[in-house]
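Participant: Using only what follows, build the 3D model:
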Amino acid sequence: MTALEVDGLTVRHGDVLALDDVSLRLEEGTVCGLMGPNGSGKSTLFGAVMGLVRPERGTVGVLGTTSAAARRRAAVAYMPQAEAIDPDFPIVAHQVVLTGRYAGMGFTRRPRPADRAAVDVALDRVGLTGLADRQIGRLSGGQRKRVFLARAIAQDAPLLLLDEPFAGVDHGTQEEMTRVLRELSEAGCTVLVSTHDIAGVSRLCDRVALLAGRLLADGTPDEVLTPEVLGRVFGLRSAS
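Facilitator: Sure thing, here's the model as predicted:
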């Protein structure tokens, strides 16, 4: 089954052409690394997949429906690069993870036993069960990243979008997150992850897409992560 189908996507931000005729198709269970220089359109592509960015041309299909419909059904989980959480805000780890279940709770947002169980499972998968009641500001940067990954897992979405999840984390945290993401893909979850870590992409991803406004390369890590291809992509828009 096709989890994500981007066809001829063109997006402008004012006078800036952010994406130019980008097409990308991901089958269920694929882990795809999205790489490119700053300003290459990675965040814009995520926004389009989430139904938050209106394209000038082209379409985005998610699990057989539109991106906006998939988002309303909570079929897409998004882990942004930076979380705007006040470290002094009185919220603990399990409460953050519970927000991943809000779409199915209705207006009351009253958690059911299934919601609490999903939170417990997600925290266990990222190795943070013992820190479930720790205030978010008292967690390390890597632990916070794992909390936000647990939130995406708790949502139980078949498509995960992760924006630079390994930025600023130590090697152990990266290895733990890689293991969890591989387990999710083996269970049928599709993952699109933006990253600058070439070595990490080779360990995590089945496919790599190189973006610089246009899609310049798409294939296995061995096919794409060559000096020739990387030099062409990162040299193309090095000033952006």
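Participant: Going by C-alpha atoms from here, please, whenever you check contacts or count neighbours.
Facilitator: OK.
Participant: Can you list the residue ranges for strands in the protein?
Facilitator: Remark: strands assigned in the chain by DSSP state E are 2-13, 16-27, 31-35, 57-62, 65-66, 76-79, 159-163, 190-194, 207-212, 214-219.
Participant: mind listing what's buried in stretch 43-50?
Facilitator: Using 16 or more other Cα atoms under 10 Å as the test for burial, stretch 43-50 gives 43-50.
Participant: Can you list which of those are found in helices?
Facilitator: 43-49 (DSSP state H).
Participant: For those residues, could you give me a markdown table that also reports distance to residue 154?
Facilitator: Shown next, in a markdown table, are these (distance: Cα to Cα, whole Å):
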| residue | distance to residue 154 |
| --- | --- |
| 43 | 23 |
| 44 | 25 |
| 45 | 24 |
| 46 | 20 |
| 47 | 21 |
| 48 | 23 |
| 49 | 20 |
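Participant: Could you provide the strands of the chain in JSON lines, with additional columns for distance to residue 231 and mean neighbour count?
Facilitator: Listed next are the strands of the chain as JSON lines, based on distance: least, Cα to Cα, whole Å; neighbours: other Cα atoms under 10 Å:
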{"stretch": "strand 2-13", "distance to residue 231": "24", "mean neighbour count": "19"}
{"stretch": "strand 16-27", "distance to residue 231": "20", "mean neighbour count": "17"}
{"stretch": "strand 31-35", "distance to residue 231": "13", "mean neighbour count": "25"}
{"stretch": "strand 57-62", "distance to residue 231": "28", "mean neighbour count": "20"}
{"stretch": "strand 65-66", "distance to residue 231": "35", "mean neighbour count": "15"}
{"stretch": "strand 76-79", "distance to residue 231": "28", "mean neighbour count": "23"}
{"stretch": "strand 159-163", "distance to residue 231": "23", "mean neighbour count": "23"}
{"stretch": "strand 190-194", "distance to residue 231": "18", "mean neighbour count": "26"}
{"stretch": "strand 207-212", "distance to residue 231": "11", "mean neighbour count": "24"}
{"stretch": "strand 214-219", "distance to residue 231": "12", "mean neighbour count": "18"}
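Participant: Let's see this one next, to set against the first:
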Amino acid sequence: MARRIDPARRPVIGVLCCNEVADRPIQVVASRFVAPLTHLAGATVLLVPAMPDTADVGTLSAILDGLLLTGSRSHVAPWRYGAAPLPVGQTVDEGRDEVALVLAGRMIEAGKPVFGICRGLQEINVLFGGTLAPAADAARHHRGEGHDDYESLFHHGHDVELSACGRLADATGARRVRVNSVHQQGIDRLGGGLAVEAIDPDDGLVEAVSARPCGADVLGVQWHPEWDAGTAPASRAFFSLIGAGLRGGSGSHSVPTWRTE
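Facilitator: Below is the predicted model of the structure:
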């Protein structure tokens, strides 16, 4: 049976936090992930702590209409997909891994949509049994944080090809779009049941995936659509798909125009 959302209320989407330290342990999520979920997807945001001992996934999966796995400065722990430890200087967030994978799995089983951005795409791939590896052409995909200010990281980008008849191609009306690129790792072996939504035409890296295993959308992208969602049509389309998925649909969702300053 198709999931129905009361049109009189805004759907509630969980946004996963990360564990970081700023003089003390804190839960962190960048504000840029939250704003387009409100303005473009028409959702109410509930922040989910990346703390396995406090995140009650049973209750959360019942309350939430959908889940967004955000990007992060940390990586998925390699042991979760059978790989060697990460190079020195690259960090993991074991608490985030645990909450993300368990909660996303529970949401999918309940027929509720799960979306991923950057690390979130990688978590989806691992959840579906796939593996990760360093980006084959690191300079193409990531501009070193030690050499650039924060904003310039998101100005680094390249083109991706969208799969014909895919969700992103349908939502954007395009077969090739330019995206930002701020990641050191990417998909190695694609998870079972995932369809390729976008690919880097130069090095073949999978840049977006989708699935609909239990009647609701699973959609993840390797780039950061939240960064330019107020100005880039392709990024707005991603959040439009989130809005439609939260409401139980699979097509584009009509949203107001929104532009960041």
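Participant: Quick check: TM-score for this pair?
Facilitator: TM-score for the superposed chains, counting by TM-score structural alignment, normalised by the length of structure 1: 0.31, backed by 118 aligned residues with a Cα RMSD of 5.6 Å.
Participant: I'd assumed residue 96 was in contact with residue 19 of structure 2.
Facilitator: Yes. Between residue 19 of structure 2 and residue 96 there is a contact at 7.0 Å, judged by Cα atoms under 8 Å.
Participant: and the two? which has more neighbours close in?
Facilitator: Remark: of residue 19 of structure 2 and residue 96, residue 96 carries more neighbours, 25 against 19, as counted by other Cα atoms under 10 Å.
Participant: before we move on, back to that, pull the most distant pair out of the ones in helices among the buried residues of stretch 43-50 of structure 1.
Facilitator: Across those, no pair lies farther apart than 43 and 49, at 9.9 Å, counting by Cα to Cα.
Participant: one step back: which one of the buried residues of stretch 43-50 of structure 1 sits closest to residue 161 of structure 1?
Facilitator: Nearest member of the buried residues of stretch 43-50 of structure 1 to residue 161 of structure 1, counting by Cα to Cα, is residue 46, at 7.0 Å.
Participant: ok, now which ones touch the nearest residue to that closest one once chain neighbours are set aside?
Facilitator: The shortest distance from residue 46 of structure 1 to any non-neighbouring residue, by Cα to Cα, 6 or more residues apart in numbering, is to residue 161 (7.0 Å). Residues near residue 161 of structure 1 by Cα atoms under 8 Å, 6 or more residues apart in numbering: 46, 76-79, 191-193.
Participant: Export the residues you listed as JSON lines, with columns for distance to residue 142 of structure 1.
Facilitator: JSON lines is the format used below for these (distance: Cα to Cα, whole Å):
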{"residue": "46", "distance to residue 142 of structure 1": "23"}
{"residue": "76", "distance to residue 142 of structure 1": "23"}
{"residue": "77", "distance to residue 142 of structure 1": "19"}
{"residue": "78", "distance to residue 142 of structure 1": "18"}
{"residue": "79", "distance to residue 142 of structure 1": "14"}
{"residue": "191", "distance to residue 142 of structure 1": "20"}
{"residue": "192", "distance to residue 142 of structure 1": "20"}
{"residue": "193", "distance to residue 142 of structure 1": "17"}
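Participant: Grab the two from the residues you listed that are most spread out in space.
Facilitator: Pairwise distances across the contacts of residue 161 of structure 1 (Cα to Cα) peak at 13.0 Å, for the pair 76 and 193.
Participant: Residue 151 of structure 1: which of the strands of structure 1 is closest?
Facilitator: Closest among the strands of structure 1, using Cα to Cα: strand 76-79, at 8.5 Å.
Participant: what packs against the closest one?
Facilitator: Where contact means 3 or more Cα pairs under 8 Å, 6 or more residues apart in numbering; DSSP states H and E, strand 76-79 of structure 1 is packed against helix 141-154, strand 159-163.
Participant: and of these, who's closest to residue 179 of structure 1?
Facilitator: Closest among those, using Cα to Cα: helix 141-154, at 12.1 Å.
Participant: got the angle between the closest one and strand 159-163?
Facilitator: Interaxial angle, helix 141-154 of structure 1 versus strand 159-163 (axes from the mean of the first three to the mean of the last three Cα atoms, to 10 degrees): 160 degrees.
Participant: Residue 157 of structure 2 versus residue 98 of structure 2, what's the distance?
Facilitator: The gap separating residue 98 of structure 2 from residue 157 of structure 2 is 30 Å, by Cα to Cα, to the nearest Å.
Participant: TSV please, covering the helices and strands packed on strand 76-79 of structure 1 and showing distance to residue 26 of structure 1.
Facilitator: Output for these, formatted as TSV (distance: least, Cα to Cα, whole Å):
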stretch	distance to residue 26 of structure 1
helix 141-154	19
strand 159-163	10
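Participant: what's the closest of those to residue 200 of structure 1?
Facilitator: Comparing these under Cα to Cα, the one sitting nearest is strand 159-163, at 13.8 Å.
Participant: Report the angle between that closest one and strand 190-194.
Facilitator: Using the same axes, to 10 degrees: strand 159-163 of structure 1 against strand 190-194 is 10 degrees.
Participant: of all the strands of structure 1, which lies closest to residue 152 of structure 1?
Facilitator: strand 76-79 (5.4 Å).
Participant: Excluding chain neighbours, give the residue nearest to residue 234 of structure 2 in space.
Facilitator: Closest to residue 234 of structure 2 by Cα to Cα, 6+ apart is residue 172, at 5.7 Å.
Participant: Residue 7 of structure 1 and residue 26 touch, don't they?
Facilitator: No. Contact criterion Cα under 8 Å: residue 7 of structure 1 and residue 26 do not qualify, at 11.6 Å.
Participant: so residue 187 of structure 2 makes contact with residue 120?
Facilitator: No. Between residue 187 of structure 2 and residue 120 there is no contact under Cα under 8 Å: 11.5 Å.
Participant: Between the two, tell me which one has more neighbours.
Facilitator: residue 120 (27 against 23).
Participant: Check which helix or strand the more buried one maps to.
Facilitator: Using DSSP states H and E, residue 120 of structure 2 sits in helix 119-127.
Participant: Remind me what that helix packs against, helices and strands.
Facilitator: Counting by 3+ Cα pairs under 8 Å, 6+ apart, helix 119-127 of structure 2 packs on strand 66-69, helix 94-109, strand 114-117, strand 185-187, strand 218-221.
Participant: what inclination does it have with respect to helix 94-109?
Facilitator: 70 degrees.
Participant: Perfect, that will be all.
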